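Q: Have a look at this fold, sequence not included:
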């Protein structure tokens, strides 16, 4: 069954609502320029109260890898989701088993860009390309590209993101068959504030095929 990550969480209430809805992973944006930014100390307060077996992810954009490791430890996070232009060496420094690398591919021809990261990352996350933003755009990712990535790198878990919502996630799962789906803006009332009913509907649609 596909896993579900609810990203862009900024408060305890939304984090626990996501878990109650059936989410498998929670994402926290550690990038200060994001509308969904949350301080490490606030993430720590949330993660310290979570039950066991919940996957906790910190999202970083072109951050110093030493600081990434510090925040992962301090905030009790399991994975670093690298959403910027981080080279393979940065992934290697942080640790292959702890890195989810985001790729914002514009075409099937760009799938080869993932090659140098093989063996240095735990999972691939595909998000919609935008020259003005590192994610959270709400624009739908091209599923044709996603299928090409899965065929080219079948050994690496694929996480699908980009414009997913309760209305289209079921079809996305059927078409791409990813390891997991990731959503932020698609289940929000406003940036950083989740809509409980949308979260519940998203998880249900993703997992019930």
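A: Structure's in. What do you need? Being a predicted model, the structure only gives us computed values, none of them experimental.
Q: only C-alpha atoms for contact and neighbour calcs from this point on.
A: Noted.
Q: Can you show me the strands along this structure?
A: Here the chain has its strands, by DSSP state E, at 3-6, 25-29, 55-60, 79-82, 99-103, 123-126, 158-160, 180-183, 188-190, 193-194.
Q: which residues touch the residue lying farthest from the centre of the chain?
A: The centre of the chain is farthest from one residue, residue 109, which by C-alpha atoms, centre = their mean lies 23.0 Å away. By C-alpha atoms under 8 Å, 6 or more residues apart in numbering, the contact set of residue 109 is empty.
Q: need the strands of the chain in JSON lines with mean neighbour count and distance to residue 88, can you?
A: Output for the strands of the chain, formatted as JSON lines (neighbours: other C-alpha atoms under 10 Å; distance: least, C-alpha to C-alpha, whole Å):
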{"stretch": "strand 3-6", "mean neighbour count": "23", "distance to residue 88": "24"}
{"stretch": "strand 25-29", "mean neighbour count": "25", "distance to residue 88": "21"}
{"stretch": "strand 55-60", "mean neighbour count": "23", "distance to residue 88": "15"}
{"stretch": "strand 79-82", "mean neighbour count": "26", "distance to residue 88": "11"}
{"stretch": "strand 99-103", "mean neighbour count": "24", "distance to residue 88": "9"}
{"stretch": "strand 123-126", "mean neighbour count": "24", "distance to residue 88": "13"}
{"stretch": "strand 158-160", "mean neighbour count": "26", "distance to residue 88": "17"}
{"stretch": "strand 180-183", "mean neighbour count": "24", "distance to residue 88": "22"}
{"stretch": "strand 188-190", "mean neighbour count": "14", "distance to residue 88": "32"}
{"stretch": "strand 193-194", "mean neighbour count": "22", "distance to residue 88": "33"}
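Q: Second structure follows, compare the two:
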């Protein structure tokens, strides 16, 4: 068993270097307009240059103007796009990159899963604890037992994960991957090296136990 790990909202070179050293699968760079972790393109290119080919770079957007997303794709050449807003499948597929669609679980009932069929072009889904229209990276949890028990596409669990609880999250939800931001931070956008290491260790320990 190999749970994919995505560290999201990285803003500093030292944090990207440690993520690479720890062997995470995905590095997430944020371009959502109102996020405290939002990067300028120049910053993002510098960080992107630190990521080797075997680790995928994910560009996160949330209702950004189309021209902004085009500039991100052209300048950054991300491996994946991650959409957190009201973007539809036609828009998300139009940039020539695989994409994940974030599903806000906060305050939602089971009908939220019906919306997955609205994104036939998605390469995967990310279930996050925030409410619809809110920013990700807020550290809000939802009931992991609500995760789908089967899915025809990869799904990632996000929202309120930490080194202390990710093992339980994996045993409960059995996701394809986990996405963490605030749970490995000392402040928004400032990652904590010890928490980063402990998070990866906890995931690998849970994987080893099956």
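A: Here it is on my side, so go on. For clarity, every value in this text was computed on a predicted model and none was experimentally measured.
Q: Got a TM-score for the two of them?
A: Laid over one another, the chains give 0.91 as their TM-score (TM-score structural alignment, normalised by the length of the first structure), with 203 aligned residues with a C-alpha RMSD of 1.6 Å.
Q: The aligned partner of the residue farthest from the centre of the first structure in the second structure and residue 84 of the second structure: what is the separation?
A: When the second structure is aligned by TM-score structural alignment, the residue opposite residue 109 of the first structure is residue 111. Counting by C-alpha to C-alpha, to the nearest Å, the separation of residue 111 of the second structure from residue 84 of the second structure is 18 Å.
Q: Any chance you could list what contacts stretch 66-78 of the second structure?
A: With C-alpha under 8 Å, 6+ apart, stretch 66-78 of the second structure has contacts from 41, 44-45, 48, 56-59, 61, 95, 97.
Q: buried set for it?
A: The neighbour-count criterion (16 or more other C-alpha atoms under 10 Å) identifies 69, 72-73, 76-78 as the buried residues of stretch 66-78 of the second structure.
Q: Now do the contacts for the residue nearest the centre of the first structure.
A: Centroid check for the first structure by C-alpha atoms, centre = their mean gives residue 182 as the closest residue, at 5.1 Å. Residues in contact with residue 182 of the first structure (C-alpha under 8 Å, 6+ apart) are 4-7, 159-162, 164.
Q: can we see that at 10 Å?
A: By C-alpha atoms under 10 Å, 6 or more residues apart in numbering, the contact list for residue 182 of the first structure reads 3-7, 25-27, 125-127, 159-165, 169.
Q: Residue 63 of the first structure reaches residue 31, doesn't it?
A: Yes - judged on C-alpha atoms under 10 Å, residue 63 of the first structure makes contact with residue 31 at a distance of 8.3 Å.
Q: Mutual contacts of those two, please.
A: In contact with both residue 63 of the first structure and residue 31: residue 83, using C-alpha under 10 Å, 6+ apart.
Q: Look up how far residue 200 of the second structure lies from residue 31 of the second structure.
A: Distance of residue 31 of the second structure to residue 200 of the second structure, given as C-alpha to C-alpha: 25 Å.
Q: neighbour-wise, which of those two wins?
A: Set residue 31 of the second structure next to residue 200 and count neighbours by other C-alpha atoms under 10 Å: residue 31 wins out with 24 against 20.
Q: my read: that one touches residue 10, true?
A: No - counting by C-alpha under 10 Å, residue 31 of the second structure does not reach residue 10; the two are 11.1 Å apart.
Q: Quickly list what's touching both of the two.
A: Shared contacts of residue 31 of the second structure and residue 10 (C-alpha under 10 Å, 6+ apart): 37-39, 44.
Q: What's the match for residue 161 of the first structure in the second structure?
A: Under TM-score structural alignment, residue 161 of the first structure pairs with residue 158 in the second structure.
Q: Double-check that match against residue 136; I have them as touching.
A: Yes - here residue 158 of the second structure reaches residue 136: they are 8.7 Å apart, a contact under C-alpha under 10 Å.
Q: and for those two, which residues touch both?
A: Taking C-alpha under 10 Å, 6+ apart as the contact criterion, the residues that touch both residue 158 of the second structure and residue 136 are 102, 104, 128-130, 181.
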